[in-house]
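[1] here are the coordinates; sequence isn't available:
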C-alpha cells in the first residue's frame, strides 16, 4: 500500500489517506528545545562521554 500511495495510484488509498500527521510532535516551527539540547551536549563534552 505504501508504494502505491507514493506512486499516487488509487490502490494506495487506505483509512489513513485523508489524515494529516505532524512531521515532528510538539514542534510548531520555533526551536524551543535547542537550548536544552545544546546544554546537554555541552555537559557531555565536558564530561568526556
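    Everything's here; your move. Not measured: the values here are computed from a predicted model.
[2] okay, CA-based contacts and neighbour counts for the rest of this
    Will do.
[3] roughly how far does residue 41 sit from residue 3?
    According to CA to CA, to the nearest Å, residue 41 stands 38 Å off from residue 3.
[4] one more: residue 39?
    41 Å.
[5] ok, and here's another one to check against it:
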C-alpha cells in the first residue's frame, strides 16, 4: 500500500508538470490537489503517534 501511494503521488506530480509544460495551467488544480492530499494522508498514516516521556 505504501508503494501504491508513492506511485500515485509521483504520477499526479508528473501529470501536473506535463499540464504546466503544455500550457494548461488551469487544469493543474486536480492533479496537484490529489498529490498534496495523498502526500498528507500518507504522511499522517506513517506518523508515530506514541509520545515518549
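    Great, that's in hand. Bear in mind that the values here come from a model prediction, so they are computed numbers and not experimental data.
[6] give me the TM-score for this pair.
    Here the TM-score for the pair of chains, by TM-score structural alignment, normalised by the length of the first structure, is 0.37; 21 aligned residues with a CA RMSD of 1.2 Å.
[7] hmm, back to that, mind checking which of residue 41 and residue 3 of the first structure has more residues around it?
    residue 41 (13 against 10; other CA atoms under 10 Å).
[8] so that one, which of the three states?
    helix (DSSP: H, G, I helix; E, B strand; the rest coil).
[9] in the longest helix along the second structure, which residues are buried?
    Secondary structure assigned by DSSP state H gives helix 2-21 as the longest helix of the second structure. The neighbour-count check on helix 2-21 of the second structure (16 or more other CA atoms under 10 Å) flags 8-9, 12-13, 15-17, 19 as buried.
[10] give the next helix or strand downstream of that helix.
    Heading C-terminal from helix 2-21 of the second structure, the first helix or strand you meet, by DSSP states H and E, is helix 29-45.
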